[in-house]
Structures are given as structure tokens and as C-alpha cells.
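# my questions concern the predicted model and sequence given below.
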Amino acid sequence: MKPADILVIGSGISGLSYAIKISEQLPEAKIIIVTKADEDESNTKYAQGGLAVVTNFDNDTFQKHIDDTMLAGDGENNREIVKMVISEGPKRFQELVDWGTQFDKEQDGEYKLGKEGGHTENRIVHHKDITGFEIERALLATIEKSKNIELFAHHYVIDLITQHQVPGKEADYTDNTCYGAYVLDQKADVIKKMTAKITLVATGGAGHVYKNSTNPVIATGDGIAFVHRARGKVSNMQYYQFHPTALYAKLSGMLFLISEAVRGDGAKLRLQNGEKFMHKYDAREELASRDIVARAIDNELKISGQSFVGLDCRDMDQEKFKAHFPNILQKCLDEGVDPFTDLIPVVPACHYLMGGIDTDKDGQSSIKNLFAVGECTNSGLHGANRLASNSLLEGLVFGHNAAMKSVELLQKDDFNYTDLAAVPEWNEEGLEALEELVIISYLRKQLQEMMSDLVGIVRSNERLKLAKAKQDELFQQVTELYNDAKISPQLSELRNLMNVSYLIIKHSMQMTENKGAFFNKDFARTKV
């Protein structure tokens, strides 16, 4: 394939908004988007609650939103980044509206504003309880109108192409440059060399490193893993947020999210016997930040030995609930739970990664010509714990900044075309496909069980030591498998999950105090 100007890896809010922006600025640029599943399958699609942005300046201010974000992040945020994102928010939000995204409004035409844990004001714009789905729809519709954007679904990135892969420069990591990626076309079963002047990683999170997650099954930390393997800087992987209220299920996998907005509208957490408990942990009770609520539930489950707690919606306005949360209501009814007469069974589940690929304010990584935006990054916005509904805002603001910087670089045109042309094809000579994928699924389950049991909501020095030993053992097995077998998405995902688990354990072991979503009981003076 001919080199592209831009290669975008991922089709969520970050990748799509970035591509649209460059297309608008440079209509002659060749932009390729690759995504490993269907074009609309992303973490964005499953974002229920909404987008946090200051729109009502009579009651809200940028400073309040900044303070809420810093408090949730336990002060580990980069304050300048927080200021930039929140102050730029209204402009980026309006662009989303201009691209056709519909947000719920009051009868007077003002936006309906929800409130979630950690927010001191109502500032969450939403589209019922499927905000992410609506955003994804509008962005893809805009992409389809853009003549210089090609979107390839079911194209799985195996590895980045970087300077050390160019003949004669194998050992050069000091001034590493990205030249695109090796991509598996899953339908044709062939690995393509996709070279590009600029590459954007927008691959989302890594929720399936644990056995229970609110993330779609595609969230296997691919971008973080292949940037780590390319010697790019990755940090803060110890900070993994567990959403307090996922719908309980007996089977492992993707759990249905019961949005924080339900608690924002008045739902209460109770033990199975109906007893309230959040007052014991935080004065804000159900509206405390997610790390506090998740640890409180985890502690109560350990005390009681039960599998779930209840979310009580029985005293809420039923008509308002039906209007705001129609999909949550239907899912509960499908599972045999009537929220107006029953407690909804909920458990904490792995939800959002605050760490990831290090970037600056423009989304530039430590590797030249490689940008990264969204959940796969450590942008400085979230600190040690993400404030609810700040993630979609992050994708928009950093997507814009990265696009503007990319346009500047393309116009400057200072690229090494000799190295681009010298990139070799992928070589799988002598390798054969695995006959039994059960080996991969077995190792993946072992990894997920280990991470859930030893590196979950509450950690300890002993648990982390055990986790490191088990991870080392699994890593050797996966490495041998990878070296001997032909590449498949399943094998590559397992390899990526191994890299992600290594980083989470390593960064957790480097901690000396509890911060935000990270909690080691050996550092604690209190139970949770």
C-alpha cells in the first residue's frame, strides 16, 4: 500500500474526531483509520452517563469543574492540563453538536444536565443513557461524508513500525520514530505493511486484563502494549478505576454498566438485607468518587461473604427513570429484575485506566511522529482517579490538539522518506497457525483470574509479590507460543494483555502510599 499521511488506530471518539479535524483542515491528505472489530465497536459506544462540560455558567464555573477533577484525581493530575481541557470543553462540545450529535434538552431548549459522583454541580450532558452510542453514530456519519478518509474494519494492528525495524538502524532507540504499523487484515488473513507519516494510537483501555469489566471485549490494551514494546514511555498503570455498579452476573466477561447517573438521580446502595452502608465511608455517601464507593462495596462484600450488594431505585421518580434510563430499565427487566420493586444486584467491575502512554498537551508521545489520545494515554488530566464523564471530554480536546499539531507537521513536511520507503514487509516464513486455540483461552483465563484475585480493587505487598511470580511464569509461556506460531488476533491480544499486566504489577510495586484508585492495604490506616 502507498504511504498514508495519517494512520489512525481505533474508531472511538478520539480517533474519529482527530481524523475529521485533519480532513477539514487538509482535504487532500490521505487518512486511513483501522479498527479491529466493527467500525462502531469502541469504549465510546458504551459510555452511558454522558460528557462533563460547563454549559450553565449561571450555576457552574470552570473553576468548580477544575476543583472537582483535581479532588477526584487525588492531586496527581497536571493542573495546567486540567485547566486546558475544561476551559476548551465548551468549544469542542459545540463541534460535536455541529457534527450532528443530539443531546437531551429541557422544554425551554436548555440542555438537561445530570450529576454524577464527585461533581459539585449538574454538568453532564447526555443522550438518554446511550450517550456514547449517539456520539459514535454522529461521528461515523461525518466520516462517511469525508472523501479523504478510508476506514478499514476488522484490521488488527500487530505492532508499530519504528526506526529500529528499518535496516541498518536496529539498535537506535535514542531518537525513535514511528513509520506506521503492521496490520492483520482478518478477512484476507494477511499482514499488511501500512506506512504513514504520522500515526495516532486511539485504542482505548485494557479492561479485559481482569475477568470482569464494563469494557467491550476489544479492550485488551493493544495500543499501550505495542507502544511499550516500541520503547515508548508508559506510566501510572497502577491506577485502574473499578466502577462501583455493574449489573451482577454469575459468568465472567463484559458486565452491563449501571450508570453513575442513576445514583446521581437518587438511587441508594444497600446490603442484601436492605441496610444502607455508604454513610460509614464518606459524607457524600453514594455521590463520593468511584474509588471510594468501589472500595466500600468491596469491603462490605468481604465482611458479608455475599456476591453482590443492591442498588435501590424504588423511591425514584418512575417516569423520570423511564425517560432517562430506558436501556438500563430494559436490561434489568430482561434479567428478571424490576428496579421499581427489587434491588438491582450490583458489583464493582474494572472500568477505566488512568495511566497509559505518556503524552504532552498535543497528544505527542515519546516516539517521534506518534500521537496518542484517549484512555490508552496518561495525559495528566485524570491523575490517580478519573472524575465521572471526563473521558469523552478528554477525547475531544486532545483529539483537537493532536489534529492541529499533526496538520502543522504535515505542512512542514520534514519526514524521512528514505526510511519510510525502506520499511520491510512482515515475515512469517516457517510459522504455522495454532491447531488449538484452547491453549490461548486457557492462558488468558489464568492471567485474568490472577489479576482479579491479586491486583484488584484492594492490593497488598504479598499479593503483588505472588502476582509478579505468576506473571513471569505466564509471560514465558506466551512468549514461546508467540515465537513459534503464526499470528492471530487471539494470540496477539494475549501477548498485549501480558504486557499490560506486567506494567500494572510493576507500577503497583513501586508505590509507597495510597493514591486515588490505587489502594494497598499494607499502607492503610483505615479499613478502606
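In hand now; what should we look at?
# please make it C-alpha for all contacts and neighbour counts, starting now.
Noted.
# just the buried residues of the longest strand along the chain, please?
Ranked by residue count under DSSP state E, the longest strand found in the chain is strand 190-201. Residues 191, 192, 193, 194, 195, 196, 197, 198, 199, 200, 201 are the ones in strand 190-201 that count as buried (16 or more other C-alpha atoms under 10 Å).
# go on, stretch 138-156?
For stretch 138-156, using 16+ other C-alpha under 10 Å, the buried residues are 138-140, 143, 146, 148-156.
# which residues are contacting that stretch?
Residues from elsewhere that reach stretch 138-156 (C-alpha atoms under 8 Å, 6 or more residues apart in numbering): 13, 16-17, 19-20, 23, 27-40, 99-101, 183-187, 489.
# what of stretch 359-366?
Residues from elsewhere that reach stretch 359-366 (C-alpha under 8 Å, 6+ apart): 81, 232-233, 357-358, 370-373, 377-379, 398-399, 401-402, 405.
# at 6 Å instead, please
Contacts to stretch 359-366, defined as C-alpha atoms under 6 Å, 6 or more residues apart in numbering, come from residues 232, 358, 371, 372, 373, 379, 401, 402.
# same thing with stretch 265-278?
Counting contacts by C-alpha under 6 Å, 6+ apart, the residues outside stretch 265-278 that touch it are 285, 309, 310, 311, 312, 313.
# what about the fifth one, neighbour count?
The one in question is residue 312. Using other C-alpha atoms under 10 Å, residue 312 has 24 other residues around it.
# for the last one, same thing?
Other residues within reach of residue 313 by the criterion other C-alpha under 10 Å amount to 23.
# what about versus this one:
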Amino acid sequence: MVTPRVIVVGTGIAGLVAALRAARTHTVTLVTKAELGESNTRYAQGGIAAVMFPDDSVGAHIDDTLAAGAGLNSREAVEILCAEGPDRIRDLVALGVEFDHENGLLARGREAAHSSARVLHAGGDATGAGIESALVRAVRASNVSVLEFTFVRDLLVVDGQVRGVETVDSAGAIRRLEADAVILASGGAGQLYAHTTNPAVATGDGAAAAFRAGARLADVEFYQFHPTSLAVPGNFLVSEAVRGEGALLLDATGRRFMADWHPDAELAPRDVVARGIARQVAVQDGAPVLLDATGLGAAFLEARFPGIDRVSRAHGFDWSREPIPVTPAAHYWMGGIETDLRGRSSLPGLYAVGEVASTGVHGANRLASNSLLESLVFAWRSVDSLGQPWPEDHPAPDTVLRDPIGSDGEPFVRAELQHLLWDTAGMFRSAPALESARSRIAGWSAPSGLSFAALEDRNLLELAGLLVGAALARRESRGAHFRDDYPEADPRFARHSTVQVTPIAPGPHATKETSHALV
């Protein structure tokens, strides 16, 4: 009997967990365009939220997640996340993840919009790195075959079903890898924006490849901006847990200002805090606001947030004695490949887990520290559904769209796209700005070539057009999506947006139509 084959793309928490679990029953190939373990997971500071304490409840975690999601969550997905999360945390511990402890018990912190302290952490503010290193060790010790520095260019679709991937190596050699199923765990697309907390690898490759193959994407207009990154080149993340421990946000005069925008002040939902900071920066003619953690003390800051402490001091800030300058930055994509509760996309044979997926858990605004938990829970569920009958859906096209964007136009410059989206499709949006962005995007020619940079640029340009189109279609403000011309939530738009490609000309230079819908 032939062992079924699975390809897992991406090596953050979602990809590593999926690969390890699938390897028990399948032949697994794990593909990453960088080194094993380079992902958003590695840089996650704050922690992972789960109900692990007697003074907390699954019901409270559900309520907090739904409140943050601004009416757009899938309640069933949220219930699964919060109910299955504790067992998945125990599984991480069994895999070697060492969470911090205090007095013999799991240490925990509180972050914005959580009604209870339920955020676990490892190494203080190095939670992601702790999880990543333990999972990488487990993968290295397993029978998973790992392909590093290998770019997944496109999906292989045969008779309406995903049957593998087409890859490009660092020398430009193309290879076809066949499989019975593909699990995309390739992360988000933070490199769409000029200011982001994401690493350089976050260019939306999996979502773009799935879109070209005909998979449905959902809620691509919802991008979360973290309120506090260090206001220096690189936008180093300053964890929300710092505010959870009591740090305050101050304007240029030293006044605490977030209470002007929300009764929870610094612990309001992320979208509220990020916009409050952005407005204050505008009032101050671009000067950053200040995060005041001096009341927490030097010893506590160094022990609880060693990474932030080290980076702040490297930039000349002693945050135990003076407030540090902070500014919002693109952080997390709530949208992505639309999936069901088992990680299954609209394309048979294609699963998506982690930030590349849109499960409905986060709604219009992710609750802090739910992302690692979502990756963990739904990676587990997706592997458990391997080999099961695929839900009936619309027939999938067989054509991979090699030229999803124009070939005649101005040469594409990534930095120009990043600044364009930051200015027009960032925290504040309007029809005129979005229309201008759409026109500019349409005027760029598709980058060519097989270098990783060129392949990434094609994906970013593709996804930028989808994000701007979806933002134009959602004529309201909800969660992380804020329209100056439609500043209120509109019940008519309390639905998920979807986007899907329809091939209308086969061949190596396929053309397409793209449809946006609210469902």
C-alpha cells in the first residue's frame, strides 16, 4: 500500500505542527523559501492566549474574541479555537516548548481586550522564538523531508484538484512536486506596507498562488496594524503585553490621551489604539507618541521583556528611565484563503492554516495573542481531516494564471507599492485614495524572472490589487478597516467579503476576471 503524500508549505508554528502531525501517517515534504524556522512565529513576542487557569473560562475567551472581531467572526470557529486551545497548549509542552513559570505555575499576562490574564509566554518576550525552536528540533528529529530555500511558485491543479506544487530553487531551477494534498502555512503579507513588524519573508506567496489557482480568498481588506512598534527603522515590535503590565501612552507633552478615544484607554482593541496613536501623531506634525514603562522598573523590564529591553538600549533608549517613541505598523492579516473548520479551501486537495488562511476566527480585528493559538488548533484539525471526502463546492479551474497582472506598464518598484498602500489602504481609507491606488497598481507591469525577489514582487502586486478592491467594496468602517467617507459600521456589510478568479482564456498567458462579493 502506497503511503499518501502531503506537501506542507511554510515553517512557522502552523506548518511545523502540521508537518509533525501528518508525518505519523503520511510521507511529508516541508517546503520553505528561507531557512527552516524563519517566519512570523519566530518574532512573536506577547504570547499565546488560552484558558489554563481556574479563574478564567472558555466562555469568557469566546466573548472577548467576538467583541474584538466587530461582528464578523464565525462563532463556531471561535468556539473551536477557545475550547480546543488548552489541549493544544499541553501538546506544545509535550513537544518541548518551555513556557515561563512563576512559583511553580504557568506565568501569564494580560493584553488589550482580554477580560482575564490568560496570555502564556516563554523567555519573557521571546514566546514565538521559544515555540519555533522547540518545533524545529522536533522536525529535525522526525522523518519529515525538508526543502529549504525553495520557493513555491504555483499550485499544480489536475482535474479540479490540487495535486502538488511547482517550485523554484535559488538558482532558478523549476521543479514539480506531486502530492495527494497540499497544506499552505505560508504566513501573511506584511511586506505590502512601508511600515511593518513582519520579517522580509512575509510576501503573501501562498495566498497569491492559491488565488491564481482559483481558490476563494476572504476578508482581504482587513489588515491589523499593531499600535506600538519602536519608531526607528525596522519598526521593531513593542509587545502589547507591555501595556498589559501597566505602561501608558503619552502625547508629546506627556499627557495620557487614549482615554479620549475609548474607556479602556491603552487596553482598548488594537484597531482603536492604533488609530488613536495615528491621530495623535498627525496632531503632533508627525512626531511619535511615547510609551511610558518607567513605572515598571528596570529589573522587571529586563526580566519580563529582555528582547525589547535589548533593542531599545541598542537604539539609545533607556526605557526604564524615559518613555520611548512608538508608532503603528502593519502586523497581521485577518483575511486570506477561505477555509472551513477543517482547514479545507474551496479547491479540493488544498488546505490553508495560520495567517495565510481566513477561518473566520478573527473577524474584522484579531484579539491579541489569538494568532498562534489559531495556527496550532487549525493545523491540528486540518491534518485530522486528511483523506476525508471534500465538501461539495464550486468546480475548481484547471488553469494556473501565469500572468495575473499586466505586462505593459511602468516598471514595478516594491518600495513605491509599500508607501502607496500605507498612504491609501492603511489605517485610514477613502474612495478617492483607494481609486487612486487601484489606478496606480494597474499601471505597473508584472515583474518577470525567476529570482525570489521577482516572484515575491508579482505576489505583492497581485495581492495589493485584491486588497484595494475589497476595501473599496466595503463601504463602512468595521474593525481594522476604517473609511473616512463611511466612518460608521453598516449592518448591510456585516458579512464576509470574498474574491475569486475566473479563467477566461487558457494557456501560459491566461487572462482572468476577478469578482468581489459580500456573502
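Everything's here; your move. Given the structure is predicted, the values throughout are model-derived calculations rather than measurements.
# before we move on, the earlier item: so which of the contacts of stretch 138-156 of the first structure belong to strands?
31, 32, 33, 34, 183, 184, 185.
# could you point out which element follows the longest helix along the second structure?
Longest helix in the second structure, counting residues (DSSP state H): helix 452-473. Sequence order places strand 497-505 as the next helix or strand after helix 452-473 of the second structure, per DSSP states H and E.
# okay, that next one sits on what stretch of the first structure?
Under TM-score structural alignment, strand 497-505 of the second structure has no counterpart anywhere in the first structure.
# which residues touch that strand?
Contacts for strand 497-505 of the second structure (C-alpha under 6 Å, 6+ apart): 214, 216-219, 511-518.
# only the buried subset of the residues you listed, as a ChimeraX command please.
Selection of the buried residues among the contacts of strand 497-505 of the second structure in ChimeraX, burial being defined by 16+ other C-alpha under 10 Å:
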select :214,216,217,218,219,511,512,516,518
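# from the contacts of stretch 359-366 of the first structure, which two are the most distant?
Spatially, the most separated pair among these is 232 and 401, at 20.1 Å (C-alpha to C-alpha).
# closest to residue 257 of the first structure among the contacts of stretch 359-366 of the first structure?
For the contacts of stretch 359-366 of the first structure, the nearest to residue 257 of the first structure is residue 373 (23.5 Å; C-alpha to C-alpha).
# number of residues surrounding that closest one?
When counting by other C-alpha under 10 Å, one arrives at 34 neighbours for residue 373 of the first structure.
# contacting residues around it?
Contact analysis of residue 373 of the first structure by C-alpha under 6 Å, 6+ apart lists 14, 202, 363.
# now do the same for it: its match in the second structure.
Under TM-score structural alignment, residue 373 of the first structure pairs with residue 353 in the second structure.
# the first structure: matching residues for the longest helix of the second structure?
Mapped onto the first structure using TM-score structural alignment, helix 452-473 of the second structure spans residues 489-510.
# buried residues in that stretch?
Those would be 489, 491-506, 508-509, for stretch 489-510 of the first structure by 16+ other C-alpha under 10 Å.
# three-state assignment of the aligned residue in the second structure for residue 159 of the first structure?
Here residue 159 of the first structure is matched to residue 154 in the second structure, going by TM-score structural alignment. Taking DSSP: H, G, I helix; E, B strand; the rest coil as the rule, one finds residue 154 of the second structure in the strand state.
# neighbours around residue 154 of the second structure, how many?
With other C-alpha under 10 Å as criterion, residue 154 of the second structure counts 23.
# just checking, it touches residue 166?
Yes: using C-alpha atoms under 6 Å, residue 154 of the second structure makes contact with residue 166 at a distance of 5.2 Å.
# follow-up on the earlier one: with the first structure superposed, average distance for the longest helix of the second structure?
Its aligned residues in the first structure lie a mean 0.7 Å from helix 452-473 of the second structure after superposition (mean C-alpha distance after the TM-score superposition for the first structure).
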